[in-house]
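> need a structure here:
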Amino acid sequence: MTVSDEAVQAAVDPAVDNWLDAGWSDRELRADVSVGLSSTPKELPPKWFYDDLGSELFDEITRLDEYYPTRREREILEREADAIAAASEADCIAELGSGTSTKTRILLDAFAAAGQLRRYVPFDNSAATLRAAAREVADAYPGLAVRGVVGDFEHHLGHLPLDDVDAPTGALPRAPAMVMLLGGTVGNFSPARRPAFLDAVAGAMQTGDTFLLGTDLVKDAGRLVAAYDDAAGVTARFNLNVLSVLNRRLGADFDLDAFAHEAVFDAGNEWIEMRLRSLRTQTVHIPALEMTVDFVAGERMRTEISAKFRPERVRAELGAAGLVVQRMWTDAEGDYALTLARRVRRT
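The predicted model follows:
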C-alpha cells in the first residue's frame, strides 16, 4: 500500500476509539490465571476461550443441532425487528460484544426501513475484529455514522459515544439510543458481578434510552447440558483449547490429553457450569508467572458459567439497575428471550 493509498483508507475508515493499550491483554491474562489457578476451586474466565481457533470452534458450535440459543435468538430478531425499532424509538444502536456484527444486520435493516437509523456504535475488546466489522457495516449502509469503541466491559462502558459529538452547539436533544447485549453473554457474569455490570450499562445511558438484552431461559436440564456437551465433541475441543491459549501465551505445559471436558447443570444456581477435570495427579508449570499448579486426579477447574433466567429474574435484575422492562419477546418454544428495558431517572 502506498502512502497516498493509506491516506485515502484512513479517510474512509470508521472512527474507532481504542481504550486498551498494547499490553492490556497480557496483563489481564496474567492476572486472571494467577488469581484463578490459586483459588479453590480453580477457575479461568471464559473470555480466554476466544483465540482464532476458539472463535472458529464457537462458530461451529452455534451451528450444532444441540446448540439452540443462536437459532432461537435469530428467530426472535427476524420476527420482531420492526417491533424492537418501534418500541425503542432509537436512531442509534450501540452493541456490546459486537464481534463480527452479523446478527446486527437484522436490526440495522429494520431501523433503516423505519427511517430511524443514524448511528451505530460497536463495542468489543478485539481491535482487529471491530475495525473489520465496522468497515463492513459502513460499506453496507451508506450514510450511517459508525464509531467503534475498543474496550473492556468492566472499565470502559462509560466511554460509549451515545451522544453525537458532531452535533452543532444548541442542537435539539438527541433521540433515544439503544444499547444491546445479545448472545446470552450476560449469563457469563456471576450473580455477584452482574449488578455492577448492569449498573455500568445504565450509567452509560441517558433517561429514555433503552437496553436490549438476550437471555437463555431455564428449561429441561437434559437439553441444557446437551447444548454444552454435544455428541460430536466440538464443545469439548473448545473448552480444552483454553489450555492451549495458556501454553502459547504463558509458556505453560498443560497436557490437553490429561483433562476432560464436563458440562453440568447446577439446579440451585440455575446455571450451566463448564469444567475441565484432571484425569490424573499432575503438576503444571507456568513460566511466565513463575508458578506451578498441582492438580489431583479428578479435580475440576471451572472455565465458564452460563446462567439461565426466568422472566421475573430478568425484570428484577434490570429494575435494580434503573432499567424498566417495556417488552419481552420469546421464541415459539419459550427457550430464549429478548428484553427491551428503558432507562428511568433514579430518585
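> switch to C-alpha atoms for all contacts and neighbour counts from now on
Noted.
> List the buried residues for stretch 61-71?
Applying a neighbour-count criterion of 16 or more other CA atoms under 10 Å, the buried positions in stretch 61-71 are 61, 64, 66, 67, 68, 69, 70, 71.
> ok, now how distant is residue 210 from residue 94?
Per CA to CA, to the nearest Å, residue 210 is found 10 Å from residue 94.
> Now tell me what touches the biggest helix by length in the chain from outside.
Longest among the helix segments of the chain by residue count, using DSSP state H, is helix 69-88. Taking CA atoms under 8 Å, 6 or more residues apart in numbering as the criterion, the residues outside helix 69-88 that touch it are 62, 103, 106-107, 110-111, 114, 176-178, 183-184, 209-210, 214, 216, 329-331, 335-338, 340.
> this one as well, want them side by side:
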Amino acid sequence: MPNTARPIPAPATGSAFASDLAAGLSSRPKRLAPKYFYDAAGSALFEDITALPEYYPTRTEMQILRERAGEIGALVPQDAVLVEFGSGSSAKVRLLLEEMPQLAAYVPVDISGDFLEEAAQALRAEVPGLPVLPVAADFTQAFDLPQDVRDLPRIGFFPGSTIGNFDPDAARDFLGNALHTLGPGSRLIVGVDLVKDPRLLNAAYNDAAGVTARFNLNLLTRANRELGTDFDPDAFAHRAFFNAPSSRIEMHLVSRSPQAIHLGGRTFPFAAGESLHTESSYKYTPASFAALARSAGWTPEALWTDRDRLFSVHVLRA
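Now for the predicted structure:
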C-alpha cells in the first residue's frame, strides 16, 4: 500500500507506463513500480488511507514535526533554500515554515507539473513573503535547482517515509543524488517508518474498510483505461504482509484463477495464485537507517521519534 505519506509520483507519459507494465508482467515474479498507483483516483484513495485509524504513519509523523518544528527550524541557516523532494500538496512543510523565517525560498519538487503549480499558488497565498519556486522533475533523478537559489545554503526535506518505497540499493542512490543536489554543508530531513510489531504493520496495510485494497486494485483499472489492457479487477485479490527477513511490507495483487492479460498485442498469463508485486515498503531501525545514510555520504545528526517509537524523523548532515 502507499508508503508512509508522500507517494512517489506518476510518470508524465502513458508510454512509460506501457513499457514498464510489459516488462513487469514478463518478469519473474511479476512486479510493477508503486509510482503507477497515483492517477487521480489513486491519489484520492491514498488521501483516504492516511486518515484511517489503522494507518499510523501520516498522523504520527505530523505529530513529530509539530513537536520538533522549533528544533528543526533552528537548523536552517540564514537565507537558506528549503528543497522538498516529492512535495505533493506541501502539507507537511506548512508545519515547519512558521519556524523558518530565515528562509530565502522554498523549492517544491514533484513530477506532476499542474498539481505542483496549484500547490505552489496556494502556498504563496498563505505565506506571501516566501518565494515559492516549483520544479517539475522526477526527484529520483538528477535535476537542476532554479538559477536564483543555486548560490544559497540548502536544506532538504523528504517526509512520509517515501524512502521506504526504494529497495536499499535504490535508497542509497537517492540519498547520494540528494547529497549531490544539496551540496556541501547541507542538511536533509527524512521521515522513516520504523520496524514494529508485525500486527500493527499488517493492520495498517489491510484496513477493515478495504480502502487499501481498492487503492491497490485501482492500478488495474488505470491500466485498462490508459493502456487498453483487459484486467478484471474482480479476478484479483489484495494481499499485504510483513516480510520480516527483508524488513518490508509487501503488497500484491493475487490472481484468483488462471487467466491471461493482453497488452500491446502481447499475452501475459497468470496462474491461479500468481501475484503482481505492486509495492514494497521497507521499515528501518534507527541504527539501520543511520548506516544506510552513512553509506551514501551523510552523517546522522539528530533523530526524533514519537513516544511509542512507531515513526522517526532524521536529520542528516553533508
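> on that earlier part again, more neighbours, residue 210 and residue 94 of the first structure?
Just comparing residue 210 of the first structure and residue 94: by other CA atoms under 10 Å the higher neighbour count belongs to residue 210, 29 against 25.
> and residue 108 of the first structure, how many residues sit next to it?
Every residue meeting other CA under 10 Å relative to residue 108 of the first structure is counted, giving 24.
> mind checking what residue 95 of the first structure lines up with in the second structure?
In the second structure, the residue paired with residue 95 of the first structure according to TM-score structural alignment is residue 84.
> I figured residue 209 of the first structure hits residue 174, correct?
No - shown here, residue 209 of the first structure and residue 174 do not form a contact pair, counting by CA atoms under 8 Å, at 10.2 Å.
> More neighbours: which of these two?
More neighbours surround residue 209 than the other of residue 209 of the first structure and residue 174, with 23 against 13 (other CA under 10 Å).
> That one maps to what in the second structure?
The alignment partner of residue 209 of the first structure in the second structure, by TM-score structural alignment, is residue 186.
> one step back: which neighbours do residue 210 and residue 94 of the first structure have in common?
Where contact means CA under 8 Å, 6+ apart, the residues bridging residue 210 of the first structure and residue 94 through contact with each are 177, 178, 179.
> Now do the same for the second one: its match in the second structure.
Structural correspondence for residue 178 of the first structure with respect to the second structure (TM-score structural alignment): residue 155.
> residue contacts, that match?
By CA under 8 Å, 6+ apart, the residues touching residue 155 of the second structure are 76, 80, 81, 82, 83, 182, 186, 187, 188, 189.
> For residue 220 of the second structure, state which of those is nearest.
When these are compared for distance to residue 220 of the second structure (CA to CA), residue 83 wins out at 33.4 Å.
> which SS class is that closest one?
When classified by DSSP: H, G, I helix; E, B strand; the rest coil, residue 83 of the second structure comes out as strand.
> quick one: it from residue 48 of the second structure, how far?
In this structure, residue 83 of the second structure and residue 48 of the second structure are separated by 26 Å, where distance is defined by CA to CA.
> would you say residue 301 of the first structure is within a strand?
Yes - residue assignment for residue 301 of the first structure, taken from three-state DSSP, places it within a strand.
> residue ranges of the strands in the stretch 1-150 of the second structure, please?
Applying DSSP state E, counting those that start in this stretch to the stretch 1-150 of the second structure gives strands spanning 30-31, 80-85, 103-110, 135-136.
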